[in-house]
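>>> Got a sequence here, can you build the structure:
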Amino acid sequence: MASFLDFEKPIADLQGRIDELRETAADGTVDIDAEIAKLQAKSDKALRDTYARLTPWQKTQVARHGERPHFKHYVAGLFDDFTVLAGDRAFGDDQAIVGGFAQFRGTRVMVIGHEKGDDTASRLRHNFGMGKPEGYRKAIRLMQLADRFGLPVLTLVDTSGAFPGVQAEERGQAEAIARSTEMCLSLGVPMIAAVVGEGGSGGAIALAAGNKVLMFEHAVYSVISPEGCASILWRTADKAPDAAEAMKVTAQDLKGLGVIDTIVPEPLGGAHRDPALAIASLGDALQDALGGMGNMGPAELRRDRRAKFLAMGRL
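As a prediction, this is how the structure comes out:
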């Protein structure tokens, strides 16, 4: 069962009562099926009503939920013959960004994405999905390979931002992010990016400057975290809900602004409640986006990408 977020307390209370009743009826001496069904219907309605009116800050919490599917789950559920390619051929291998060749529904592709990890050991190993310069330089290398072999590039974005440590800055973090973004924009093959959780700052755009940008219904995408924005503007992270509202971080806001192209629906209550359904939904959206670019040549793909991003700055 998914763990509950703070704003889901009424739903958690109802689910707790249901679980208690089921334990009471486990010995078969008491028939309380009708009461359980009544409470379950009430819980389902509360869940629908809650998720129909989430605030931007609540969507941020959903996007960060630890039980949402991660890169490895999408790879297992959507791709065949995934072959990991490691290292940037300059410094080392950054496991916050993972990528390689794969088959996607009969099409050979290059898939790259952020991996946050799903337990303490894997989160430390993958640095919570915060890429270092060698991670973005690895992404550049893989995109160059895809361009050379004429393979579409699919990226899965889920990061709070690039790693901000001193070592990363010493190794050229800003330059690596800029070069990765430039590589995305210069590809002569289709590139589709999907924001599946958090799309944080340059750490996200470095893998998301594609022809089509998809975004899960409850994902967030912004130039800085709400807490970071609040700390700058109000000198306190307590104002993060206000910052999230003002920053227009939700898929619905960004679709209206032309920053993303498609909102991918999530299962009721978020991707963490039914990961398999969420993965299948993303797969269908990726297939639709990829099919729409099948007849475009390199020059047309570059023009399409250029026009898309230039249009964002026009009034």
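>>> When you work out contacts or count neighbours from here on, use the C-alpha atoms and nothing else.
OK.
>>> How are the strands of the stretch 101-250 of the chain distributed by residue range?
107-114, 153-159, 191-200, 212-216, 220-222 (DSSP state E, counting those that start in this stretch).
>>> Just send these back as CSV, with mean neighbour count and distance to Gln252 too.
Converted to CSV, the strands of the stretch 101-250 of the chain look like this (neighbours: other C-alpha atoms under 10 Å; distance: least, C-alpha to C-alpha, whole Å):
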stretch, mean neighbour count, distance to Gln252
strand 107-114, 24, 23
strand 153-159, 28, 17
strand 191-200, 28, 13
strand 212-216, 26, 9
strand 220-222, 28, 10
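>>> for those, which one sits closest to Gly92?
strand 107-114 (16.5 Å; C-alpha to C-alpha).
>>> just so I know, which of the strands of the stretch 101-250 of the chain lies nearest Ala299?
strand 191-200 (13.4 Å).
>>> and that closest one with strand 107-114, angle?
If you take axes from the mean of the first three to the mean of the last three C-alpha atoms, to 10 degrees, strand 191-200 sits at 20 degrees to strand 107-114.
>>> Direction-wise, compare strand 191-200 with strand 153-159 and give the angle.
Relative orientation of strand 191-200 and strand 153-159, computed by the same axes, to 10 degrees: 0 degrees.
>>> Can you name every helix or strand that strand 191-200 contacts?
helix 56-63, strand 153-159, strand 212-216, strand 220-222, helix 275-291 (3 or more C-alpha pairs under 8 Å, 6 or more residues apart in numbering; DSSP states H and E).
>>> Quick one: list the elements packing against the first one.
Helix 56-63 sits against strand 191-200, strand 220-222, helix 240-247, with contacts defined as 3+ C-alpha pairs under 8 Å, 6+ apart.
>>> Here is the second sequence; please produce its structure so I can put it next to the first one:
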Amino acid sequence: MSSTEKTAQIQALETQLTQLSSAPHTPEQDAEIRKLQVRVRELQQEILGATNGGGEMTPMDRVRLARHPERPYALDFIHLLFTDFHELHGDRRFADDPAIVCGFARFEGEPIFIVGQQKANYKQRKMEDRKYRNFGMPKPEGYRKAIRLMQMAAKFRRPIVSFIDTPGAYPGIEAEERGQGEAIARNIIEMMRLASPTIGIIIGEGGSGGALAVGACDRILMLENTIYSVISPEGCASILWRDASQADKAAAAMKITPEPLKEAGIVDEIVPEPGEGAHTDHAAAAELLKPYLAKQLEALRGLPPEKLMEQRYARYCRLGAFVVED
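From the prediction side, this is the model:
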């Protein structure tokens, strides 16, 4: 089977997985989901193995690596990079959202605050663990929890580190009923006003407003095999060409990988990954990230709140490009 045929099969399997995952599950359906996930992983490894031996990776290859089920998630990095992590819960309005973890910790002995989007339980990646974390898709209470605690951290001038890894905010009816759009918009507004340094690190998928709601930061880092986009390649292809199988073409056109994003000034630094990707060695991935995080914290720590907010506002005003026609 050629790489193109394998890619088409992966896309078909991922569509089937999405349909199965969005509906209530029976034990038989859970078993089918696990079987499909195993097959997707096998095909991904076959394609990546061929790519690594035969030339440059395509943007869609990077998308698949960003989604790799064995990539380190936020809690993996938290336990590998920080000490004394103490998780806090709840938005004080509705509930606690397991798709977002927040807490205080120490980085190289210095106090810090952490926000992380989490796709599965720590060291547990079975289907029930992914369902518990809602596959990393936060609900409004998750974003409200995050901003409540970021504001608490800012009162004490604690630097804030945000681990971004979501396909997007949860689009379910109950999330819309509880104000998903307002929660995302409110987070972006309030993050602009935080008096503490903020650093966003894209460790997997940085999907749309779901990512930006915890990623409107002073600095943005991206791991080497991650993506940051307003929509998924499959979603873009469905809109532009009415055909999700054109995702490879969309991924190339969207410029969602680290290099073009850095060139555009959206991302500040690209963090290398070990081996064939961060999924091959979590500890090594964390070790590679550590000096980049330390460097950015050192650069931002000495700035007064007024200067931080001024630079942050200017940063986001510079993003994007437009043409004025006569």
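>>> Would you give the TM-score for this superposition?
Superposed pair, TM-score by TM-score structural alignment, normalised by the length of structure 1: 0.85. Supporting alignment: 279 aligned residues with a C-alpha RMSD of 1.6 Å.
>>> thinking again about what came up before, got the helices and strands packed on helix 56-63 of structure 1 as CSV, with distance to Leu5 of structure 1 columns?
Output for the helices and strands packed on helix 56-63 of structure 1, formatted as CSV (distance: least, C-alpha to C-alpha, whole Å):
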stretch, distance to Leu5 of structure 1
strand 191-200, 16
strand 220-222, 16
helix 240-247, 15
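>>> Which among those is found nearest to Lys308 of structure 1?
In terms of C-alpha to C-alpha, the element of the helices and strands packed on helix 56-63 of structure 1 nearest to Lys308 of structure 1 is strand 191-200, at 12.7 Å.
>>> how big's the offset between that closest one and structure 2?
Compared with structure 2 after fitting, strand 191-200 of structure 1 deviates on average by 0.3 Å (mean C-alpha distance after the TM-score superposition for structure 1).
>>> which residue numbers in structure 2 go with that strand?
Using TM-score structural alignment, the residues of structure 2 aligned to strand 191-200 of structure 1 are 198-207.
>>> returning to that earlier point: relative to Gln58 of structure 1, which of the strands of the stretch 101-250 of structure 1 is closest?
strand 220-222 (10.3 Å).
>>> So what touches the closest one?
Residues outside strand 220-222 of structure 1 that contact it (C-alpha atoms under 8 Å, 6 or more residues apart in numbering): 59-60, 63, 195, 197-201, 247-251.
>>> Next up, the contacts around the alignment partner in structure 2 of Glu182 of structure 1.
Matched across to structure 2, Glu182 of structure 1 falls on Ile189, judged by TM-score structural alignment. Ile189 of structure 2 makes contact with no residue, according to C-alpha under 8 Å, 6+ apart.
>>> likewise the one 4 residues further on?
When the contact criterion is C-alpha under 8 Å, 6+ apart, the partners of Arg193 of structure 2 are Met309.
>>> please redo it, this time with the cut-off set to 10 Å
Gln151, Ala154, Asn187, Pro305, Glu306, Leu308, Met309, Glu310, Arg312, Tyr313 (C-alpha atoms under 10 Å, 6 or more residues apart in numbering).
>>> So what does the first one match up with in structure 1?
With TM-score structural alignment as the criterion, Gln151 of structure 2 lines up with Gln144 in structure 1.
>>> before we move on, the earlier item: how about a markdown table for the contacts of Arg193 of structure 2, with neighbour count and distance to Glu141 of structure 2 added?
Shown next, in a markdown table, are those (neighbours: other C-alpha atoms under 10 Å; distance: C-alpha to C-alpha, whole Å):
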| residue | neighbour count | distance to Glu141 of structure 2 |
| --- | --- | --- |
| Gln151 | 19 | 15 |
| Ala154 | 19 | 20 |
| Asn187 | 22 | 11 |
| Pro305 | 17 | 27 |
| Glu306 | 13 | 29 |
| Leu308 | 22 | 27 |
| Met309 | 20 | 26 |
| Glu310 | 12 | 29 |
| Arg312 | 21 | 25 |
| Tyr313 | 16 | 26 |
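>>> which among the residues you listed gets closest to Lys126 of structure 2?
Of the contacts of Arg193 of structure 2, the one sitting nearest to Lys126 of structure 2 (C-alpha to C-alpha) turns out to be Asn187, at 30.7 Å.
>>> State the distance from the closest residue to the closest one other than its chain neighbours to Gly275 of structure 2.
Spatial nearest neighbour of Asn187 of structure 2, chain neighbours left out: Ala213 (5.4 Å); criterion: C-alpha to C-alpha, 6 or more residues apart in numbering. To Gly275 of structure 2, Ala213 of structure 2 is 31 Å away according to C-alpha to C-alpha, to the nearest Å.
>>> of those two, who's got more company?
Ala213 (24 against 11; other C-alpha atoms under 10 Å).
>>> That one touches Tyr143, doesn't it?
Yes. Using C-alpha atoms under 10 Å, Ala213 of structure 2 is in contact with Tyr143, at 7.0 Å.
>>> residues bridging contact with those two, i.e. touching both?
With C-alpha under 10 Å, 6+ apart, Ala213 of structure 2 and Tyr143 have common neighbours Ala169, Ala183, Ile184, Ala185, Arg186, Asn187.
>>> Pull out the buried residues from those.
Buried members of the shared contacts of Ala213 and Tyr143 of structure 2, scored by 16 or more other C-alpha atoms under 10 Å, are Ala169, Ala183, Ile184, Asn187.
>>> Sitting in helices, which of those residues do you find?
Ala183, Ile184, Asn187 (DSSP state H).
>>> Distance of the residue lying closest to the second one once chain neighbours are set aside relative to Gly109 of structure 2?
Yep, that's Ile184 of structure 2 we're talking about. Nearest residue to Ile184 of structure 2 in three dimensions, chain neighbours excluded: Ala213, at 5.1 Å (C-alpha to C-alpha, 6+ apart). Distance, Ala213 of structure 2 to Gly109 of structure 2, by C-alpha to C-alpha: 28 Å.
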